[in-house]
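Asks: Here is the input, now give the coordinates:
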Amino acid sequence: VLCNILGDFPSRLVGFGSFDYFTPLLGGMLLGIPSIIHEQNGNMGIVNRLFSKRVKVVASGSHSPQFPSGTNWVFTGNPIRKEILSNLGHAYEFPSDQKINVLIIGGSQGARIFDQIIPDAISGLPGELLQRLSIHQQVREENLSDVESIYQGLGVDYEIKPFYGNIPELMTKSQLIIARSGASSIAEIMAMGLPSILVPFAAASNDEQTINSKSLEKAGAAIVLGENILKPELMSEAIVSILGNPEKARQMAATSKSLGVADAAKRLGDLVDNPKDGAKN
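Replies: The predicted structure follows:
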């Protein structure tokens, strides 16, 4: 690695947290090359934690990170994909008498607990609200028939799939999103300005999804439900508290939008070009 660095001597080194970046960052440190790391979550993985106080600055994807004491960090946000960026002109709307769209996604493979809990939670909603719902839910392949049976029995409008290729489009039409709280998901939800119910993945190694969700919860842009205590009744209450109160839904959407960062990639690039002092943990 040192030979490669010396052969094409860089002015900066940037790491993004995986073990692939350990050796380049170490080589850069030994050669005195200014280095920066980007941390997408509210707390750090092993590699970023090792270098957090040895780099010029840490670019934080989180508004309120829990970084090691003495870390010099600047909030940049997390870069978001172009498909989301191209849909940012959409304004949040809560219809007075039309269908209310609810988008439920659980990550690339779906979330088994969503398949188990959310259909029962929908079953427990007041009839007037239930009749207005249009549900788009990502469901694991093995659970499709069970979930479909429940929604058919309720007579609710629904579409269930193991995978959606048009998530950005569905987000523009949604009044509520129920999701995990991975860093990229949080960034996209905020950029789109949606009220959300977030269920952090309990098995995440550093509990980063819980930390990621806290800034939205604290600001009033999301309701956070812990996976370990999640029950259909709690989910029903959360859904009703948002969709049963259009003004609250609009306020949550506005707050979510205010937290979003559409130009995170530019902010990160500018910080790489001109590392600066930021906040200190």
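Asks: Could you use CA atoms for every contact and neighbour count after this?
Replies: Will do.
Asks: On the three-state scheme, the residue most central in space within the chain is what?
Replies: Nearest to the geometric centre of the chain sits residue 186, at 1.9 Å (C-alpha atoms, centre = their mean). With DSSP: H, G, I helix; E, B strand; the rest coil as the basis, the three-state label of residue 186 is helix.
Asks: Now do the same contact list for it.
Replies: 212, 213 (C-alpha atoms under 8 Å, 6 or more residues apart in numbering).
Asks: Residue 202 versus that one, what's the distance?
Replies: Separation of residue 186 from residue 202 (C-alpha to C-alpha, to the nearest Å): 16 Å.
Asks: again with residue 214
Replies: Distance from residue 214 to residue 202, by C-alpha to C-alpha: 14 Å.
Asks: Which one's more surrounded, those two?
Replies: Legend: neighbour count by other C-alpha atoms under 10 Å for residue 214 and residue 202, higher for residue 214 (22 against 15).
Asks: How about the more buried one, nearest residue that isn't a chain neighbour?
Replies: Excluding the flanking residues, the one nearest residue 214 by C-alpha to C-alpha, 6 or more residues apart in numbering is residue 224, at 7.9 Å.
Asks: Ok, residue 73 next?
Replies: residue 58 (4.4 Å).
Asks: List the contacts of the longest helix anywhere in the chain.
Replies: Longest helix in the chain by number of residues (criterion: DSSP state H): helix 246-259. Helix 246-259 is contacted from outside by 92-94, 175, 189-195, 216, 219-222, 242-243, using C-alpha under 8 Å, 6+ apart.
Asks: neighbours around residue 49, how many?
Replies: Per other C-alpha under 10 Å, the neighbour tally for residue 49 reads 17.
Asks: Before we compare anything, build this one as well:
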Amino acid sequence: MSGASKHFVLAAGGTGGHLIPAFALAIELDRRGHHVALITDERGANIPGKPDFLPAHILPAGRITKNPLSWVPGLRSIMEGRRMALRLFESFEPSAVIGFGGYPAAPALLASTSADIPSLVHEQNAVLGRVNRLLAGRVQAIATAFPGVKRLKAKYADKVHLVGNPVRPELLQLRDEPFPAFTDDGLLRVLVTGGSQGANILSEIVPDGLAMLQPALRSRLQVTQQCRAEDLDAVRERYRAHDIPAELGTYFEDMAARLADAHLFIGRAGASTIAELTAVGRPAILVPLPIATDDHQTDNTREVVKAGGARAIKQPRFTAKELAKQIQAMAQRPETLATAAHGAWNCGRPDAVKDLADLIESAGGADLMDVIRVDGKHRQGAAQSVKPASSAAKDVSAKVGSE
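Replies: I've put the predicted structure just below:
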């Protein structure tokens, strides 16, 4: 779909969940010959993984919460960021602006509406985030990673495009590789990661849960676990006491290779994690982070659990006994684990970054055939194009506090 070179602005909050898909899209757009700029906060400007070619512009982005005391300073900061974004647009002249959620995306999207520049949002989770909810009525397209996104109003259905979450190229290369051989007497390789939040619950529960497996399965374990630095010694001692071989670390640079070798994943249910597991096709036991906004990690698990590719355990029920029970059920026979792997694979959306790039390229231009996954297959829907906004930004004060 790419033709003449265009300029695009990506706007995202400073966390990995928002920036990973933004970086992936930037790389794809750059590959197609376009110019891309990033609007974010200070964290996002300095986060590892930002492409060298991608200039980052830091804008103020106030937080508007349920607390009335946040409304005035939050709105003032957002509007200052909007003015700065408008000045950037005058020089950069973007063909479209796409927001990936997080408060830094709000000023850029408001500015795009004011300047009659087409705008889109991408929602990584199965629940529409606060900023994307605030701006859903103003943008021309809403790209989603999951079907049936919660808190997305039915009246916006005509501008929803199911594309998925972009996944790193090194993981996509594994999609057509077979599930690693797992036999009645072979090793059971388990990969455990917890992310930056709440990893200690996995450090506390997983070693003891693995120790409770039936001897025939426990004796074949080979574990790789990512832990917080302060948990390493305690977790190492737990595995040593249980006589379970385990490799521990705070960070593994070759995570793609480790996922490729894994028969079973245990960890949180962030959007990027789900996208990677389903892209590669790896069975999982997922423990949603209970403090995630709107409990979105629980909703992130629904599609893959329904497909048989994972089992979800709410954190209050996440005990060593329950973990052992679920592992035993999934891995008691080689075909059971392979079937779960196939169920996860069927939920993958490997063309997410391509489809997202096609969508933003279509902004204000030719129609885009929207590709929608239905029952594990693809269906081409009616042609949908992203058209420029027709009116200036409205006063956002009516929205303040409505979240």
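Asks: if we can go back for a sec, only whichever of the contacts of helix 246-259 of structure 1 are buried, select them in PyMOL.
Replies: A single PyMOL command selects the buried members of the contacts of helix 246-259 of structure 1 (16 or more other C-alpha atoms under 10 Å):
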select buried, resi 92+93+94+175+189+190+191+192+193+194+195+216+220+221+222+242+243
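Asks: re earlier: map the residue nearest to residue 73 of structure 1 onto structure 2.
Replies: Applying TM-score structural alignment, one finds that residue 58 of structure 1 aligns to residue 142 in structure 2.
Asks: Distance from the chain centre to the host helix or strand of its match, please.
Replies: Under the criterion of DSSP states H and E, residue 142 of structure 2 resides in strand 141-144. Relative to the mean C-alpha coordinate of its chain, strand 141-144 of structure 2 is positioned 14 Å out (C-alpha atoms, centre = their mean, to the nearest Å).
Asks: Which strands and helices lie in contact with that strand?
Replies: strand 119-123, strand 160-162 (3 or more C-alpha pairs under 8 Å, 6 or more residues apart in numbering; DSSP states H and E).
Asks: repeat that for 10 Å
Replies: Here strand 141-144 of structure 2 touches strand 96-99, strand 119-123, strand 160-162, helix 352-361, going by 3 or more C-alpha pairs under 10 Å, 6 or more residues apart in numbering; DSSP states H and E.
Asks: Mean per-residue distance, that strand versus structure 1.
Replies: By mean C-alpha distance after the TM-score superposition for structure 1, the fitted strand 141-144 of structure 2 averages 0.7 Å away from its aligned residues in structure 1.
Asks: who touches that strand?
Replies: Strand 141-144 of structure 2 has contacts (C-alpha atoms under 10 Å, 6 or more residues apart in numbering) with 98-100, 118-128, 132, 135-136, 152, 156-165, 352, 355-356, 359-360, 363, 384-387.
Asks: before we move on, the earlier item: how about the longest helix of structure 1, which residues are buried there?
Replies: 246, 248, 249, 250, 251, 252, 253, 254, 255, 256, 257, 259.
Asks: ok so, going back, out of the helices and strands packed on strand 141-144 of structure 2, flag the one nearest residue 224 of structure 2.
Replies: Across those, residue 224 of structure 2 has its closest neighbour in helix 352-361 (28.6 Å, C-alpha to C-alpha).
Asks: Measure how that closest one sits relative to strand 119-123, angle-wise.
Replies: Interaxial angle, helix 352-361 of structure 2 versus strand 119-123 (axes from the mean of the first three to the mean of the last three C-alpha atoms, to 10 degrees): 160 degrees.
Asks: how big is the offset of helix 352-361 of structure 2 relative to structure 1?
Replies: For helix 352-361 of structure 2, the mean deviation from structure 1 after alignment is 0.8 Å (mean C-alpha distance after the TM-score superposition for structure 1).
Asks: That helix packs against which elements?
Replies: Here helix 352-361 of structure 2 touches strand 7-11, helix 16-31, strand 96-99, strand 119-123, strand 141-144, strand 160-162, strand 368-374, going by 3+ C-alpha pairs under 10 Å, 6+ apart.
Asks: Kindly calculate the angle that the lengthiest helix in structure 2 makes with strand 7-11.
Replies: Scanning structure 2 for the longest helix, with DSSP H as the assignment, gives helix 71-92. Here helix 71-92 of structure 2 runs at an angle of 160 degrees relative to strand 7-11 (the same axes, to 10 degrees).
Asks: the strands in structure 1, which residues?
Replies: For structure 1, the strands defined by DSSP state E occupy 13-15, 35-39, 57-60, 72-75, 100-104, 133-138, 157-161, 176-179, 196-198, 222-224, 279-280.
Asks: my read: residue 51 of structure 1 touches residue 15, true?
Replies: Yes. Using C-alpha atoms under 10 Å, residue 51 of structure 1 makes contact with residue 15 at a distance of 9.5 Å.
Asks: which residues do those two both contact?
Replies: With C-alpha under 10 Å, 6+ apart, residue 51 of structure 1 and residue 15 have common neighbours 22, 25, 35, 36, 37, 58.
Asks: Next, the contact list for residue 281 of structure 2, please.
Replies: Applying C-alpha under 10 Å, 6+ apart, the residues near residue 281 of structure 2 are 174-179, 259-260, 263, 275, 309, 338, 340-348.
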